[in-house]
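# I would like the atomic coordinates for the input below:
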Amino acid sequence: MKSFTTILKTTLLASVLALSTTNVQADDFNRTASTITTSDNVQLYYKDWGPKDGEVVTFSHGWPLSSDSWESQMQFLADKGYRVIAHDRRGHGRSSQPWQGNDMDHYADDLKAVLDALKLDKVTLVGFSTGGGEVARYIGRHGTKRVNKVALVSAVTPLMVKTNTNPNGIEKSQFDGIRKASNDNRSQLYLDIASGPFYSFNRKGAKVSQGLIQSFWRQGMMGGAKNTYDSIAAFSATDFRPDLAKIDVPTLVIHGDDDQVVPIEISGAVSAKLIKDAKFIVYKGAPHGLADTHKNKLNQDLLNFLQAK
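So this is what the prediction gives:
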């Protein structure tokens, strides 16, 4: 009778031989049903909703949020037959929290990793706030070969901080203040942003939603302290002007004219001029967080843009 050790060795050898003769692609090992592992070993959480044969739309979220911030748009478009995909940026949400690489180049390459792992083509890239910068930098680094259309919503493009070549930008001291507040009491910072300028709840007569405030806070606190701190420099000091110049596909720019976080006059209005033939829609009275406060209008505008020939 064969010993248990002999049987075990035989079984293991058979398993190895079976694997070696199976046609398995190498990139199958870096993806699960909800995670993708990048080349620098960062695990990205992602959602993949809607029919798998639908036209693909990806969503890149803002700081310090997660893919949850897109749920209204994703559910709406998935119900319309689109395949909608969103990932949590590295260091945010349910993705892992690397100490290094919290910058736009890595964010853009992570978006490419999602497209690669899911084998996506003819994609419409939608980016909100920091996510708009991520989309622009993706095109700057990787081109538009796989891109069908682009939508920038309340995006940080082309450059937020004031510099010699960007004299209308925001003083660096204001971003330094956000960094200090992040280190002093990150939890309170997120509550203050959500209950104030993000949704324009600080405006007279505003209808304040505690649910939106709590959702913003929850998403922010899921991210890593170091990652969200580093991301402040990424969204404020990255110059996206060269990236915008490379966008050569139909582009929709949406911005609220009461955006207190990313003022329209230094962002959406400028981006729309820098991108060839961009369509620019201004939401009257809308705040930065218009994906929630004006979600029905945004949903319909995105659908119209996707359906346009």
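
# please make it C-alpha for all contacts and neighbour counts, starting now.
Fine.

# element containing Asp301, please.
Taking DSSP states H and E as the criterion, Asp301 maps to helix 295-307.

# touching that helix from outside, list them.
Contact with helix 295-307 is made by Ser72, Gln73, Phe76, Leu77, Thr124, Lys149, Ala151, Leu252, Leu290, Ala291, as judged by C-alpha atoms under 8 Å, 6 or more residues apart in numbering.

# same deal with stretch 49-58?
Outside stretch 49-58, the residues touching it (C-alpha under 8 Å, 6+ apart) are 74-75, 78-79, 81-86, 120-126.

# structure for this one too, so we can compare:
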Amino acid sequence: MEYYIRTEADVKIFVHDINPGGKTTILFIHGWPLSHRAYEYQFNKLPAMGFRCIGMDTRGFGKSGKPHTGYSYNRIADDIRGVVHALDLKNFVLAGHSMGGAAAIRYISRYNGYGVSKLALFGAAAPSLTMRPGFPYGHPKEDITQIIESSLKDRLQMLRDTAPMFFSKPITQPQSDWFFLMGFEASGIATAACAMTFRDEALFNDLDKIRVPTLILHGIHDQVCLFPLAEVMHQSIRNSVLIPFENSGHGLFYEEQDKFNSELARFIGQV
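Next up is the predicted model:
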């Protein structure tokens, strides 16, 4: 099923809903600059295991509305809340990759974990993607600024240049095209504005507010959200488990599909 949900901010959010009769619901939040289609290889397998899989395109990306403003973590969390309300989701698993993982964390913090029974984070951009005083594990802020400037000057070339960072090994042309085409769907303003968000915002105070069991899956070769971020999250989130992916970079759900699907299903507890 595919449909649109109009949020309180009057933005249409596109939703892809597979196996609505599944016993357990997983709401997937994609990363920058992708869309729900990044989870193709989860949507191919997990519904057959009994899961209801919902993928939403965050504002500015994929098939969702593309407003000129509203790309903070708070606003994205508000959009997630709008989807949860519209679909009347209860006891669901909230799952997020990269910036989507950060948005999932903010949702938990901002809405006191409303409706969420478990949290799953994949290469999450938390607690900070950039280096800060006392936090040396991210990227220099200047590197993210360069991505923002490239997005505003030549976004298509930026997507081509960024694609190899997503994977742990040299990529094929089809892999590059897969990444490029999802990024191409996004709004240019959203692409740059979200990069400003993950450059400037941090979630240190959010981690302690997570009260649900949390799974952290992270590629040890991740060049985007470096592996030490996963270790910090694991140390900061009570009742969390960290599973390193030895053969993956940032796109672990693509590079190690079988392991990824198996670990996620095991965490949720249906297999």
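
# the contacts of helix 295-307 of the first structure, buried ones only, as a PyMOL selection?
Here is the PyMOL command that picks out the buried ones among these, judged by 16 or more other C-alpha atoms under 10 Å:
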select buried, resi 73+76+77+124+149+151+252+290+291
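
# narrow the contacts of helix 295-307 of the first structure to those in helices?
Ser72, Gln73, Phe76, Leu77, Leu290, Ala291 (DSSP state H).

# which of those sit farthest apart?
Leu77 and Leu290 (16.9 Å; C-alpha to C-alpha).

# the helix holding Asp301 of the first structure vs the second structure, average distance?
For helix 295-307 of the first structure, the mean deviation from the second structure after alignment is 0.7 Å (mean C-alpha distance after the TM-score superposition for the first structure).

# just give me how far that helix sits from the chain centre.
18 Å (C-alpha atoms, centre = their mean, to the nearest Å).

# tell me the residues of the second structure aligned with it.
Under the alignment (TM-score structural alignment), helix 295-307 of the first structure falls on residues 257-269 in the second structure.

# which of the contacts of stretch 49-58 of the first structure count as buried?
Buried subset of those (neighbour count, 16+ other C-alpha under 10 Å): 74-75, 78, 81-86, 120, 123-126.

# now these in JSON lines, with distance to Asp53 of the first structure?
Putting those into JSON lines (distance: C-alpha to C-alpha, whole Å) gives the following:
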{"residue": "Met74", "distance to Asp53 of the first structure": "16"}
{"residue": "Gln75", "distance to Asp53 of the first structure": "16"}
{"residue": "Ala78", "distance to Asp53 of the first structure": "11"}
{"residue": "Gly81", "distance to Asp53 of the first structure": "9"}
{"residue": "Tyr82", "distance to Asp53 of the first structure": "8"}
{"residue": "Arg83", "distance to Asp53 of the first structure": "7"}
{"residue": "Val84", "distance to Asp53 of the first structure": "11"}
{"residue": "Ile85", "distance to Asp53 of the first structure": "13"}
{"residue": "Ala86", "distance to Asp53 of the first structure": "17"}
{"residue": "Leu120", "distance to Asp53 of the first structure": "11"}
{"residue": "Val123", "distance to Asp53 of the first structure": "12"}
{"residue": "Thr124", "distance to Asp53 of the first structure": "15"}
{"residue": "Leu125", "distance to Asp53 of the first structure": "17"}
{"residue": "Val126", "distance to Asp53 of the first structure": "19"}
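
# farthest pair in these?
Counting by C-alpha to C-alpha, the most remote pair of those is Gln75 and Leu120, 19.4 Å apart.

# possible to save the contacts of helix 295-307 of the first structure as CSV with distance to His61 of the first structure?
As requested, the contacts of helix 295-307 of the first structure are exported to CSV (distance: C-alpha to C-alpha, whole Å):
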residue, distance to His61 of the first structure
Ser72, 13
Gln73, 12
Phe76, 17
Leu77, 16
Thr124, 14
Lys149, 17
Ala151, 12
Leu252, 16
Leu290, 13
Ala291, 11
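
# let me know the closest of the contacts of helix 295-307 of the first structure to Lys246 of the first structure.
Lys149 (13.0 Å).

# do you know how far the closest residue to that closest one other than its chain neighbours is from Thr130 of the first structure?
Leaving aside its sequence neighbours, Lys149 of the first structure sits nearest to Thr124 (C-alpha to C-alpha, 6 or more residues apart in numbering; 4.5 Å). According to C-alpha to C-alpha, to the nearest Å, Thr124 of the first structure stands 17 Å off from Thr130 of the first structure.

# same question for Gln210 of the first structure.
24 Å.

# between the two, which one's more packed in?
Each of Gln210 of the first structure and Thr130 has its neighbours counted (other C-alpha atoms under 10 Å); Thr130 has more, 29 against 11.

# surely the more buried one meets Val156?
Yes. Thr130 of the first structure lies in contact with Val156 (C-alpha atoms under 8 Å); the separation is 5.8 Å.
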